[in-house]
Every structure is written in structure tokens, then in C-alpha cells.
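1. Quick one, what's the 3D model for this:
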Amino acid sequence: MAGAVLCTLNIRHDSTMVSTLLKHSEAKLVFVDYQFLDIAKGAIEIMLKSTSTVPQLILIPESGKQSTGAKSGNMEYEHLLVMGSLDFEIRRPVDECDPIALNYTSGTTSSPKGVVYSHRGAYLNSLAAILLNEMPSMLVYLWTVPMFHCNGWCLTWALAAQGGMNVCLRAVTANGIFESISRHKVTHMSGAPTVLSLMVNAKAGERIPLPGKVAVMTGGAPPPSQVVFEMERMGFDVFHSYGLTETYGPATVCTWKPEWNLLPPETRARIKSRQGVNHLGLEEVDVKDPVTMKSVPWDTKSIGEVMFRGNTVMNGYLKNTKATNDAFEGGWFRSGDLAVRHSDGYIELKDRSKDIIISGGENISTIEVETVLFRHPAVLEAAVVGRPDDHWGETPCAFVKLKEGHELNGDELMTFCRENLPHYMAPRTVVFTELPKTSTGKTQKFVLRQKAAAMGSLPSKVKSKL
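-> Below you'll find the model as predicted:
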């Protein structure tokens, strides 16, 4: 209403990154929760070393405690409201394509870029989110998706449109999720596959029976079918959507077909892991050859790049014309994700273009290998990248985190994969470790690729055993 552009910053960034984004966005006002005040103050101090123009901090103090905002020189939120004018004339956008929000990408492969959203795109994607989540009026929504990520997948606005109740968590824990669902009679929630994995692996004492059916939209990364299966067994109804920051969050959804209800649970879960078809707010999604720009056949085998066009695709990257032009080369937004199309037109991701493993001339989908790894009862998290190989070019290397209380060695896990995959696709290296994550729960595969590259090629003696 003030005519400002909203820029939600990642609460997990340090002061250095926050200072970089504040400078890039040219923010004039920063609302800071008391919990992150030190990070914000650190960012301002860094900025003052190179510029005298810094944003004003507006402190949101801890409820029930006396604030020290005035003493520290920061204005308090309530004080700011008192300064407002009741007869202020709302500043509406001159053009519906004017910017409403600036969102920085999670930076899974490079430094974050500022994605510009328009009023029109946000409006359309919010309405589409209501439809694809089947949101009625007065719903109760639990937040586990960070609101700084694509404006909460545009659900912040969708909830307002439907008069919904927002249930917020300061920390995402299995106990907190189940407790909130029970206490507030939650009807809808969303979460990355890592959140769903947290829930299905919750201890018996943390789980509380659901008060009713809870619809869950998942996205951000392809959900392992085993996780979807376990969620539905607990009583959740899982919707799988797919998109990027550049598409305002959800752009496609695996729209369910009634005839699929007759299939076995495991098969249904695998189908739900597909990315599906575009929602009603998006003009078109396609899988194309990135060179010829021709659509790939709907044969589940031909791999191409997922591309989008329509009103719910970003205006562009702020102050980065080259990156914008590269992203829209050929008249479509290029996602960088590789996929196939099924005979019914539904798309299914196979990998990021930078993640695909080429071993001895064969393309290996890391997602397919990870899906098998997740089937092992001892595996909590898994990510696969290519490891350099003098003979094959590269071979699959699995980084795995085990469930608490489980023991497993690399040979046992590699044997399990060879029993469930073509041998050339099975990992030849297994590393048990914590997986590095972005702020939105995505595994930072570029970090794992660096670790795999540092290992070098497998010794010949090891290869002979494989």
C-alpha cells in the first residue's frame, strides 16, 4: 500500500551475505525480528565501511519483554505504526507488470540472483495455488515453507485471499509439526521433501494422531516415492508441485487421475513423484531440446530441458541483463532441469543439467539412483554426484546420512543398489556424512561435487572388485 517493493531475506544468511543483498536491493527499510538483530546490525556495520547510505532498521521486539530498541538506536515496529496517517492514499501500481517483490534465489549452483516478481504474476500464481491445493475458505495452514522463499510459494497471498489462519513455527521440528497440527486442527501445510522425511522418521513419542485429513504440498526437489508412501500411510494427502524462484514457486502439479486410485500404494507413490502439468495460471510448460528448441517425444525416454512461458514467469534478474537474456534465450525461460514426458503429457524430472552423470557414454539420472537409496530402511538422506574416473569419465558417488540407531557399510549399500539398478548406475563410492543444505532444504550438490572431485579416480584394485 505504501508503493514499496517487498524483499524477504533469508534468516539463515550471515551478516556478510545480508549486507551484500541489502546493498544490491537498495533497501531503505528493514524489519528485523529480535532473534536476528545481531545479524542485521553486523550487516549494517559492514555496509558502513563502503557507503554512508544504509537502511533504517525496524525492530520487532520479543513479546512480553521490554525492548531495548530505542536505546540501541533502532525504531520499533509499533512506534512506526503510530507514525502512520489514517488518511494516507494507497499507492497502487501504475502498471500491473510493475514489481511487487524481489526474491533472491537459494543459490544451489551459484551466488543468489535477484528475481523480480510483478503484481500480475503474483496475483495469478496465488489464485493458482488456491486451486492446486484445493484450499477452501477459512482453512488453517501450518508454515514449514520459509516465507522468504518465493514469498512462501505465493501462499502468503493465497491464504489472505481465502481468509485462512496462519500457524507459524520458530523452528521446524517433528514434534512441533505434529503438536501444531493437533492443537490448531491444521488442514493444509507445505514442505520440502526434507521436511516430509523429518515427519516420517519422527520418533513414536513425537507423533500425534491427525485430527483430520491434512493436505500437504511438497516441492523444491523431487520427493522420494518411499517418503510419499509413508506420509500417505500416516494419513496425509500429498500434492506434488514443481517450480523455481523464477516461476513464483509452484508452476506444475501432478494432477491426480481417478483411475490411479486402483493402483498399488507403491505405484501411486511413484506416480505422485512426477512433476505433472502446468497449473492454470501458467501459459505453458514444455520439455525441449535446448539446442534445436524442438519438443521431445512423449516416450518417457527422450530427455530435454524443462522450459516455461507465461505471466507467472519472472520479469527478469535485477541489475543482471546478461543472466536474464541467457535465461530467456529462444523465447522460453530455461529451467536448467532435465526431464522426460510421459504419454499423457506429464513431465518427470531426471536431473539438473549440471547434475547428470555421464559414465562411459551412458546418461545416469542421479534422481533415479537416489530413489533406490531411499528404499533402504537404514537411509535417512541421500545425494548422488559424479566422481571423476580415468576410464569411465565419471561414476556415481553417493553421500548418505543414516537413520539414528542404524548401522550400514558402503559395500552393503552398493550391493543393495546393484540388486535394484542396472550395474552401471549403481554407486561405486559411498560416503556417510551430513549433507550440506541450502536455506530452503535443498542439498548443495555443487559442494558434494567438489568433495567427489577431490577424491580423484577410483584405484584400479577397487574397480576390479566392482
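2. make it CA atoms for all contacts and neighbour counts henceforth
-> OK.
3. And for Arg183, the neighbour number?
-> Arg183 is surrounded by 10 other residues when neighbours are defined as other C-alpha atoms under 10 Å.
4. Run through the helices of the stretch 251-400 of the chain in chain order.
-> With DSSP state H, counting those that start in this stretch, the ranges of helices along the stretch 251-400 of the chain come out as 265-272, 321-327, 366-375.
5. With Ala4 as the reference, name the closest of those.
-> Between Ala4 and the helices of the stretch 251-400 of the chain, the shortest separation by C-alpha to C-alpha is 22.6 Å, and it involves helix 321-327.
6. now what about the closest one, what contacts it?
-> 316-317, 333-335 (C-alpha atoms under 8 Å, 6 or more residues apart in numbering).
7. Most neighbours among these, please name it.
-> Highest neighbour count within the contacts of helix 321-327, by other C-alpha under 10 Å: Phe333, with 23 neighbours.
8. Pretty sure Thr312 is one of the things it touches, is it not?
-> No - assessed by C-alpha atoms under 8 Å, Phe333 is found out of contact with Thr312, at 10.9 Å.
9. where along the stretch 251-400 of the chain do the strands fall?
-> For the stretch 251-400 of the chain, the strands defined by DSSP state E, counting those that start in this stretch cover 277-278, 284-288, 304-309, 316-317, 333-341, 347-352, 357-359, 362-364, 379-389, 393-402.
10. Report the contact partners of Ile100.
-> By C-alpha under 8 Å, 6+ apart, Ile100 lies in contact with 4-6, 116-119, 122.
11. I meant Gly3, not that one.
-> Taking C-alpha under 8 Å, 6+ apart, we find Gly3 in contact with 90-93.
12. out of the contacts of Ile100, which are buried?
-> Among the contacts of Ile100, those that count as buried by neighbour count (16 or more other C-alpha atoms under 10 Å) are 5, 116-119, 122.
13. what's the top helix by length along the chain in contact with?
-> Ranked by residue count and defined by DSSP state H, the top helix of the chain is helix 119-132. By C-alpha under 8 Å, 6+ apart, the list of residues contacting helix 119-132 from outside reads 93, 96-100, 136, 154-155, 157-158, 248, 250, 253, 279-282, 311-314.
14. before we go on, could you also do this sequence so I can check it against the first one:
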Amino acid sequence: MTVMTDTEAMAHVMQTNPAFAVTDANIRGVDFRVFENVPPHVAALLHASYEAQGNGAAEYLIFENERWTFDEFLSDVNRMAHVLRDTFGVTKGAPVGIAMRNCPELMIMVMACASIGAVTVFVNAWWTTEELEYALKDSGARLVFADGDRVARMQPLVDDLGLAIVGVRDGETTAHHSFTALKTNAQSDQRPDADIDTDDDFAIMYSSGTTGRPKGVVQTHRGAVNAVFSWLITAVMAPLMDPDHDPDAPPVRPSVLIVTPLFHVTATHPMFLLSLPAGAKVAVMPKWDARKAVEIIRDEKITRFLGVPTQSADLMVAMREMGETLPTLDYIGAGGAKRPPAQVGELSEMLPNAAVATGWGMTETNALGIGMLGDEYNARPDACGKPHGPLQDVRFLDDNGNDVPHGEIGELTVKSPANMRCYLNKPDATAEVLEDGWLKTGDLGRIDDEGYVSIVDRKKNIIIRGGENIACLDVEAALHRHPAVAEACAFSVPHDRLGEVVGAGIQLKSGTSAQAEDIQAFLADHIAKFKIPEHIWFQTTPLPRGATDKTDRRALQAQCLKDHT
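-> Reported below is the predicted structural model:
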């Protein structure tokens, strides 16, 4: 067999496999390249995957000691779709909130909503009552499916917002409605009829930005499905580029382990949604436990692992302690944050059967973006990779919107049908980042003559703590609520395990005093625990200023970290 380059392999697959044929489409007045023959929406993606999932008989979903075949998963999805429509009167385009830790019910409800054209509102399970209130008001979701902790946090909002809460698992006894009872009493387990357009809204995911409140990223069905097939084509291309590929060898069924939150795009799109047409089995962890992850990978013969770099590091520690080699893993990816370069070689040594991978994507792009794996990643551990084809276009722009030459730093700007439709209820913020189909990402980087992209900095004031995005202004808004705080500025503090954690410089009001513990305890009622600064520096003089009299975040960060160890 002749080994192809990536460009040759992609051209070959597009020309010979109808599933990956590309055409042009006008979307909201802008022309894009799109896959011509893919399922038109997420519900169709689910049912088009039936054959790949053993005609329904294959074991599909594993959660602790519970197991679903694909047929059983479809039955639960269909039942809950009828519950949404018949019991709660949910109509096409209506927002439905999901607020829970990783569990099968989350995946079932995403598909149930998609099946009737409702819009899933992914709610961050770590948010406080105050943060939950903002998202529910912003999205208009009044029906929410939630586990026990989230039911408790939303109870103060029930009357004011008119919420109907369906309890899931440990939330069934405390919420007004029970998921199990509703599913059991559903009027049908047949696929519901629904008139869904490919450019209808599929989901709202909240993403931290440079403003003090998270933005609701509106994703369409076309965006999600085209992202999925952009990843799927790489699996079809891989044998054409592998000199050691044996075409007569029996195929290995892919199996994935989901360890990151399903309310984030890293878990939903390139893991859950991709698993459907890929014919993959899915194992889901409710919370991260490295030793448990090793056991699941070993016992379920997991082939694909995608987590934040911290989880890759934890996995290696657990492997050493347990004496496990995990030979079935053939892919170990990193999302949510950049992997430390030193980790690349260590993973390759410990997992010789696995292609170590990296990538870049955003909630605003349905996670579609840039990636690489294996030898090319080992050779360029500081880079992000090449843009996933064949639908994306990539540019690097200066502050005036002009393209910069290869090798020079500019703002990464991308165009594809996977880009979001808008920021919910934020036309000005949408206009700032979307123009003629191009999305300004806020990330600064460069592309070399071979097409490899490196991200060097962020224009956005975002701290990435173990893969979780934290807006500095979100933290600062909460800090300014404290009666002793005259001025506050948040910034990242390097951390060996998490990559970054939150730090803050605070000017105290005259005549007041406070300790870091006081500030941290106060913040617990206002922002999620992972956003609370772990390091706080106090001063009585004003924080440093730049030329425009704005707080100089970088100068303050350097000043505070000067003696930090």
C-alpha cells in the first residue's frame, strides 16, 4: 500500500467516501464549506449511528455498575423526549436546563431535547446559587433536570423563577419530579416526530469571557454535526497514512472514557457525540479518580482517553503505583489547557501503544480547531498542531484586522460551519468576535510554513485552572463585594499540577483589615470554589496603573509573584 500524506489522504477520502463529500452552503448570509451528506441534525446523527452500534445490540454506555445497550439507550432517549413534550409541554426551540455531574441521565437528556428540537442549556455543575440564577434567567430555562446538589442550590430560585425541577439520582427525593418515575410512565418509547432544520439551535453552553458574567454560546445542529464529521474523517484517513497498517487485521471497536465534565464541550463533542457514528462504547466517570480511571481503562479495554493535562499526569502516577501498563490505549489527548512539553515524552514512554495528542478548540467552535498526535507532536511539543480539515479556514490578524506573515504573531481567527451562531442576548459581544463568518478567538499565535500552529498568549484575561476557564473579571466582581476591598485584580499563578490557579492583588480600604482566609470564606457564597483565589496579596496603596489609567494586570502579577515560591 502506498503511504499518503495527510493532504493526499484527506483528498482521497473526500473523493471516494460519500459520507465526507463537501459542498458549499449559505448560512445566515455567509458562504461556508460543509459536509454534503451528513445527518442534518443531532437527532438524525443518533439514529444514523444505529448500524455502527451493532444494529442496536452493542453495549454502548457504562456508568459504574450500570450498563446500556444502544437499543436501551435509544429507548430511554425516546421515552424522555415524549416526557418533555407530553408532560411538560416543551416545544421546538424551548430551553431545557441540565445541571448535574456526569451521569447517563445527562447524556439521555441531551438527546431527548435534540429529538424534539428543544435547546439543551448546559449548566456548570460547580456554580453557586447566584451563578445558577444568572444562567437560568439569561437562557430562559424554566424546566431543569438536576442531581441532588444542584436541586439544593436551585431551591431558593424555584418561586422567583417559576422553576420546574426534575430530580436525577440523589435529587429524586428532594425535587418535585422524579426522573425515574417520569421515564417509567412515559407514553411511548418510539422515536418522536420532529421538524428540525439543520441550522436550528442545538444547545447553549456557557463560556467564561473577559466580562464578569459568562456568555451563553449558541450552537446549531449543523455546527455540532459538521464538527463531529471533521474528527471522524481523521479516523478514516489514519490507515492511509500508516505504513504499518494491516488492512486484513480485524478492526478494534473504539471505546472512550469520559473524565471531564459533560457540561463542557471537550466531553460532549469529541467524546460523546463522536462516539455515536464511530461505533464506540462509552464509559463515564462521575468525578475524577485516577486509580479508578486506570481500573476502567484496564477492565473495559478503553482505547481513547481525553482529559486536561493534569489528568494525564495523575494517570501516570496511578499506573506506576498500581503496576498497570494499559496496552489497549491507542489515543491519549489533552484538552482545555496546554500540556507541559515535558509530559509529551513521558507519556510516549509509559504508553508506547498510544498516540499522544494535543489540540485547541473552543466552545464557540463546537470544539473544532487544531490538533496533532504521535511523532509530529513529539517533534513539536510546544505547538498545537494543524487545523482540522476540510471545512476550516484559519487566519492570523494584527490589531487592524490585517493578515500577518507566517511566523509572526497575530490573533487566531477561524471560519467554519462549526462556529457558534451568536452569544445569547449579547449582540454587541457577538459583533466584536464574529464578522462575515470569521471568529476572532482572542488567542495570539503564529503559523509556520508547514501549517503548524502555536499559541503564545491570550488576549483574553482568562485563567485556565486544570482545564476550567475562569474570567478574571468574574473573580474581581466577587472580590469587590467584600466591604474591606477598595480595589482588586485577579491573575494566574503557576501551579505544578493544575497549570494555573487564581491569584489576586487587593488594595484594602483605609481603616480596614482582612486576612486571606476571610476573603476566601466570603467568596464561597458568591463564586464557585475553583474560582476562589488560592493566593492573595494585600496592600494599602493603589494597584499599579498603565498608560490609560487601567489596572496593569501584568505588572501587578509580576510584582506579587516576585517572591512567590
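15. Got a TM-score for the two of them?
-> After superposition, the two chains reach a TM-score (TM-score structural alignment, normalised by the length of structure 1) of 0.69; 368 aligned residues with a C-alpha RMSD of 3.9 Å.
16. Ser25 of structure 1 -> structure 2?
-> Taking TM-score structural alignment for the superposition, Ser25 of structure 1 sits opposite Ser139 in structure 2.
17. Same check on Glu179 of structure 1?
-> Applying TM-score structural alignment, one finds that Glu179 of structure 1 aligns to Glu295 in structure 2.
18. so how far is Lys301 of structure 2 from that match?
-> 10 Å (C-alpha to C-alpha, to the nearest Å).
19. Over to Asp375 of structure 2?
-> Between Asp375 of structure 2 and Lys301 of structure 2 the distance, using C-alpha to C-alpha, works out to 24 Å.
20. Could you do Val256 of structure 2 as well?
-> From Val256 of structure 2 over to Lys301 of structure 2 the distance is 9 Å, taken as C-alpha to C-alpha.
21. So which of these two has more stuff around it?
-> When Val256 of structure 2 and Lys301 are compared for neighbours, Val256 comes out ahead with 25 against 18, by other C-alpha under 10 Å.
22. Three-state assignment for that one, please.
-> Secondary structure assignment for Val256 of structure 2 (DSSP: H, G, I helix; E, B strand; the rest coil): strand.
23. any idea what it aligns with in structure 1?
-> Under the alignment (TM-score structural alignment), Val256 of structure 2 maps onto Tyr141 of structure 1.
24. Run a quick check on its match versus His184, I expect a contact.
-> No - here Tyr141 of structure 1 lies out of contact with His184, judged by C-alpha under 8 Å, at a distance of 9.2 Å.
25. Now do the shared contacts for those two.
-> Val167.
26. now the contacts of helix 321-327 of structure 1 as CSV including distance to Gly107 of structure 1?
-> Putting the contacts of helix 321-327 of structure 1 into CSV (distance: C-alpha to C-alpha, whole Å) gives the following:
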residue, distance to Gly107 of structure 1
Gly316, 16
Tyr317, 13
Phe333, 18
Arg334, 16
Ser335, 14
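27. So which residue is smack in the middle of structure 1?
-> Nearest to the mean C-alpha position of structure 1, counting by C-alpha atoms, centre = their mean, stands Gly220 at 2.8 Å.
28. That one maps to what in structure 2?
-> With TM-score structural alignment as the criterion, Gly220 of structure 1 lines up with Gly336 in structure 2.
29. Wasn't its match part of a helix?
-> No - according to three-state DSSP, Gly336 of structure 2 belongs to no helix; its state is coil.
30. so which of the helices of the stretch 251-400 of structure 1 gets nearest Ala174 of structure 1?
-> Ala174 of structure 1 lies closest, by C-alpha to C-alpha, to one member of the helices of the stretch 251-400 of structure 1: helix 366-375, at 19.2 Å.
31. quick one: that closest one to helix 265-272, angle?
-> Note on geometry: by axes from the mean of the first three to the mean of the last three C-alpha atoms, to 10 degrees, helix 366-375 of structure 1 and helix 265-272 are set 150 degrees apart in direction.
32. so how far is helix 366-375 of structure 1 off the chain centroid?
-> For helix 366-375 of structure 1, the gap between its own C-alpha mean and the chain's C-alpha mean amounts to 18 Å (C-alpha atoms, centre = their mean, to the nearest Å).
33. thinking again about what came up before, which residue sits closest to the residue nearest to the centre of structure 1 in space, ignoring its chain neighbours?
-> In space, and not counting its chain neighbours, Gly220 of structure 1 is closest to Ala192: 5.5 Å by C-alpha to C-alpha, 6 or more residues apart in numbering.
34. contacting residues around the one you found?
-> When contacts are counted by C-alpha under 8 Å, 6+ apart, Ala192 of structure 1 touches 145, 218-221, 223, 440-442.
35. Weed out the non-buried ones from the residues you listed.
-> Members of these that pass the buried threshold by neighbour count (16+ other C-alpha under 10 Å) are listed as 145, 218-221, 223, 440-442.
36. Next, format the residues you listed as TSV and append distance to Ala398 of structure 1.
-> Shown next, in TSV, are those (distance: C-alpha to C-alpha, whole Å):
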residue	distance to Ala398 of structure 1
Val145	27
Thr218	24
Gly219	22
Gly220	20
Ala221	17
Pro223	17
Thr440	21
Gly441	18
Lys442	16
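37. quick check, nearest of those to Arg170 of structure 1?
-> Distance to Arg170 of structure 1 across those (C-alpha to C-alpha) is lowest for Val145, with 11.6 Å.
38. Tell me how far the closest residue to the closest one other than its chain neighbours lies from Thr245 of structure 1.
-> Among residues not flanking Val145 of structure 1 along the chain, Gly191 sits closest, at 5.3 Å (C-alpha to C-alpha, 6+ apart). Computed as C-alpha to C-alpha, the Gly191 of structure 1 to Thr245 of structure 1 distance reads 15 Å.
39. more crowded one of the two?
-> In terms of neighbours (other C-alpha under 10 Å), Thr245 is the more surrounded of Gly191 of structure 1 and Thr245; the figures are 24 against 20.
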